[in-house]
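Student: Prediction below, plus the sequence it came from.
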Amino acid sequence: GLSTGGTFVTVFGTGFVAPNQVCSFGDEVMAGIVLTSTAVVCTAPAHTAGNITLEVSKNGVDFTNDGVMFQYSSASDSWTMVPSTGPASGGTIVTVVGMGIEADQKLTASFGTVHASTQSVSHGEAVFIVPSSEKGSGNVKVTIMVDLGTVSDSLSFEYVPAMRVQMLAPSTGEVGLSTVVTVIGNDFHSSATCMAHGQAAAPTLLTTTFVTSSSLSCELDAQTAGTVTVEVSMNGAESDATNDRVSFVHAAPAVIDSISPNQVMYVDGQNQVTVRVEGSNFRNTQELACRLGMATPVAGHFVTSSAIDCLLEHDRSGNFTVGVTFNGVHYTSSAMRYEVLPAAEVTSIFPSAGSVNGGTRVTIAGRGLEGLTQCRFGSKTASVAIQKDGNL
């Protein structure tokens, strides 16, 4: 039992007689309550930690000499509480484990001077709901009181500022793919755990990495289409989680059907082209971006759920994929190619003169003319009629 005393001890033997049965705990004699001729209950007095002999007597003078040992433990060794940290707003559910706790006892707990609600009591443990702090953040003494006299004041609880979630980055992900998000907020504790609330009754605990007091890294598992809310708990329990209801959307992946234009010419100093990307499942997000091959992404302009405009930059000729992202993490790429043609160079024109009425067929020779479809004479354009041997 506890060194503070108050533990009810049932002694089993034979020949117990009411009403004068007593127990001796070392040199301390305590009155007993005879249950049957083979069982008597005595209350252990306070004593220093250690082992003592427990004997019984019918008259308070003649005691047994059986040498049965009773062990006293200090309160600090016998009582534990988990968790021992929670928000100053209260609500944390704590479990107290200690010797002498029984299901039929009335246990109460005080955090500082504020009484806690008792949720349940069973053999060896009790569950309490932590009250809100009367003085904000800081450590308070926790006092456990048992109606039969056992008292523990060796425990403490740390109140910390209540955490808040402000935003997620990104706030969208693709169905079937996990997404690592940065949770931005205030007063995050090193023990903080992210949890996602979806359609299931219980929240899903997420793999969480503490970054700073204002930033956590959390991994949302692959999900079906829909919206979940992300909260942060100090101890991985709903009882002390935030309630900011910041949403994360699992959406169908984007599909790219066409790119227009899909062919441009590389010209020094003119390496930006606005491209219309058409498809389906496009979303208007802050992270909307386009990427040419593996180049640095550039911001995209949302037009409709089936069209976006991208200002693509190229610094060389070649064939590239065009990727689109709506969360800065997952990219959708088209199987169609975006071709940047080498810069064209005209070496000769024959004939070099013709009628003002037009209609003259002109042959243009040079390098890099393959794939060209138009020529320009001054401010007027003409279509290419024939391509042969690299000439137009």
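Tutor: Yep, that arrived. Note that the structure is a prediction, hence the values are computed from the model and not measured.
Student: Every contact and neighbour count from this point should use C-alpha atoms.
Tutor: Will do.
Student: And for residue 362, the neighbour number?
Tutor: Applying other Cα atoms under 10 Å, we find 15 other residues in the vicinity of residue 362.
Student: got the contact list for it?
Tutor: Residue 362 makes contacts with 349, 350, 351, 352, as judged by Cα atoms under 8 Å, 6 or more residues apart in numbering.
Student: can you redo these as CSV with distance to residue 379 and neighbour count?
Tutor: Compiled in CSV, these are given as follows (distance: Cα to Cα, whole Å; neighbours: other Cα atoms under 10 Å):
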residue, distance to residue 379, neighbour count
349, 18, 13
350, 20, 11
351, 19, 11
352, 17, 10
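Student: Could you dump these into TSV and include secondary structure?
Tutor: Formatted as TSV, the contacts of residue 362 follow (DSSP: H, G, I helix; E, B strand; the rest coil):
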residue	secondary structure
349	strand
350	strand
351	coil
352	coil
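Student: Pick the one among the residues you listed closest to residue 272.
Tutor: residue 349 (29.2 Å; Cα to Cα).
Student: How about that closest one: what's its closest non-neighbour residue?
Tutor: Nearest residue to residue 349 in three dimensions, chain neighbours excluded: residue 364, at 4.7 Å (Cα to Cα, 6 or more residues apart in numbering).
Student: my read: the one you found touches residue 388, true?
Tutor: No - in this structure residue 364 lies outside contact range of residue 388 using Cα atoms under 8 Å: 10.4 Å.
Student: One more to weigh against that first structure:
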Amino acid sequence: ECISPEHGAGDVSLNLVFDRGGLVETGMVFSFVSSPEVLGVHPRTGSHSGGKFTISGTGFFMSKGWHCWLGDMALDGVVISSTEIACSFSSGGRNCLEVKLSFPGGLPFSTGFDICIGTTLEVMSGLPLYGPADGGTPVLLKVAGIDMEKSYSCLFGNITVPAVSLGFESINCRSPPQNGIGLVPLSVVEEGQQPGSDHHDLVFSYYEQQVARKITPASSQAGTNVTVSVSGRGFRDTSLLSCRFGSIIVAASWLSPRQIECVSPIMDPGHVTIEVSNNAVDFSSDGMVLEILPEFSVFSVYPLQGRITGGTRVDVKGSGFKETSTFVCAFGDMRTHATRTSRRTIFCLSPPHSAVSALPFQVCRERSECSGGNHIFRFVDEARIIDVHPIRSPLAGGVDVRIVIDQDFIWHAPRCRFGTVSVPLDIISRNIG
């Protein structure tokens, strides 16, 4: 290792000389170049979490070994061109540090510039970053460089509003009203100051206030979840799109600017107000009300079999058949109106069906949830009479008449009808009556 001597600009050969005049030619060319001149450093501020800066000047040449210095911290320099060197640092304190530069293999020299790290405000993130044009949205900002002893303001475009420091790197402020919708820059500055040319901005989006006009269904059953469709206008496809059931906020699914869906939480009987929000904080105030009805239960269903031509009366016993509710019977996907006879009983007529089959049977509130357990209703062909014996009786009656039919049939209040006279029927076996 040797130190280059003072020399004029130009290329010279580099050789090794030993005692007694021995010479070893290396065949290498060594260049003496003019000392670099630093003209500027940009930017002059940096984040305490790290960043980049550029040294501009003249006399930079392509080579490894350049170093930038922040105070006593050596950083690798990358020569971009003969007039520019880029440097990066990973972290720093809250102070101003002298910037130095070192030639490959040389000692650092002062550039005459410094960089202030962590002394300017850097807005790193915010939530939410959108709200209605009438303002009032609480925005939580993560800001580097906060001094807890100072006061700060938020700038939405050119409108200044007070900011509240919540602790380490956290500031809260409310969006001011805006004349119209659109995007504005969002900055944080010391109170009474304006942002500098190198400040860090976020963008805040103003939108038209959402409106809820109709909900479907208008009722739900206590103890169950139901998907509620909300119609209106101004719905935005955002990650914070929400519905609020009373005080409970749930995520919503965007279908269009005029329709969203959300799944209700499990709630007690009563009435609950539903409001919607594009950002989970600014909710509508349109007063849509969902009625939460008491739970109803199905205990028994009879009969569970009927003709494919339909018209079989099906009696249902249970509880919670409220007078103000409208019920339907569901035979698979087919629904028929149910008639309420008491809080514990309803009945309905089976619909026509195209083929012999077995379908799940349930009782449902109209356009709402269903109950019924594991009941299966069988659609069967008309029963055909195979044999009747005897076929005569004295006028006084009293003859036992046996009837054979062609299928296993579940009888509901069975009777024999002779002309216009009906008499009770006793089932003797599964296929003889």
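Tutor: Cool, got the structure. Since this is a predicted model, take the numbers as computed values, not measurements.
Student: related to what we said a few turns ago, could you dump the contacts of residue 362 of structure 1 into a markdown table and include distance to residue 222 of structure 1?
Tutor: A markdown table is the format used below for those (distance: Cα to Cα, whole Å):
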| residue | distance to residue 222 of structure 1 |
| --- | --- |
| 349 | 61 |
| 350 | 63 |
| 351 | 65 |
| 352 | 65 |
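Student: thinking again about what came up before, and the residue nearest to residue 349 of structure 1, what's its match in structure 2?
Tutor: Here residue 364 of structure 1 is matched to residue 403 in structure 2, going by TM-score structural alignment.
Student: What's the average distance for the host helix or strand of its match when superposed on structure 1?
Tutor: For residue 403 of structure 2, the host element (DSSP states H and E) is strand 402-405. Here strand 402-405 of structure 2, set against structure 1 after superposition, deviates by a mean of 3.8 Å using mean Cα distance after the TM-score superposition for structure 1.
Student: what residues does that strand touch?
Tutor: Contacts to strand 402-405 of structure 2, defined as Cα under 8 Å, 6+ apart, come from residues 383, 384, 385, 386, 387, 388, 389, 390, 431, 432, 433.
Student: same check, this time on stretch 369-385 of structure 2
Tutor: Defining contact as Cα under 8 Å, 6+ apart, one finds that stretch 369-385 of structure 2 is touched by 220-221, 224, 226, 296-299, 301, 304-308, 331, 353, 355-364, 403-407, 409.
Student: Give me the helices and strands touching the helix or strand harbouring residue 300 of structure 1, please.
Tutor: Element membership for residue 300 of structure 1 (DSSP H and E) is strand 298-304. Judged by 3 or more Cα pairs under 8 Å, 6 or more residues apart in numbering; DSSP states H and E, the packing partners of strand 298-304 of structure 1 are strand 289-292, strand 307-313.
Student: out of those, nearest to residue 283 of structure 1?
Tutor: When these are compared by Cα to Cα, strand 307-313 sits nearest residue 283 of structure 1, at 9.3 Å.
Student: what about the closest one, how far off from structure 2?
Tutor: Using mean Cα distance after the TM-score superposition for structure 1, the mean distance for strand 307-313 of structure 1 is 2.9 Å.
Student: excluding its backbone neighbours, what's nearest residue 54 of structure 1?
Tutor: Residue 54 of structure 1 sits nearest to residue 25 (Cα to Cα, 6+ apart), 4.9 Å away.
Student: Not counting its neighbours along the chain, what's nearest the corresponding residue of structure 2 for residue 129 of structure 1?
Tutor: Matched across to structure 2, residue 129 of structure 1 falls on residue 174, judged by TM-score structural alignment. In space, and not counting its chain neighbours, residue 174 of structure 2 is closest to residue 138: 4.4 Å by Cα to Cα, 6+ apart.
Student: Count residues in the vicinity of the aligned residue in structure 1 for the one you found, would you?
Tutor: In structure 1, the residue matched to residue 138 of structure 2 (TM-score structural alignment) is residue 93. Residue 93 of structure 1: 22 surrounding residues under other Cα under 10 Å.
Student: Understood, closing this out.
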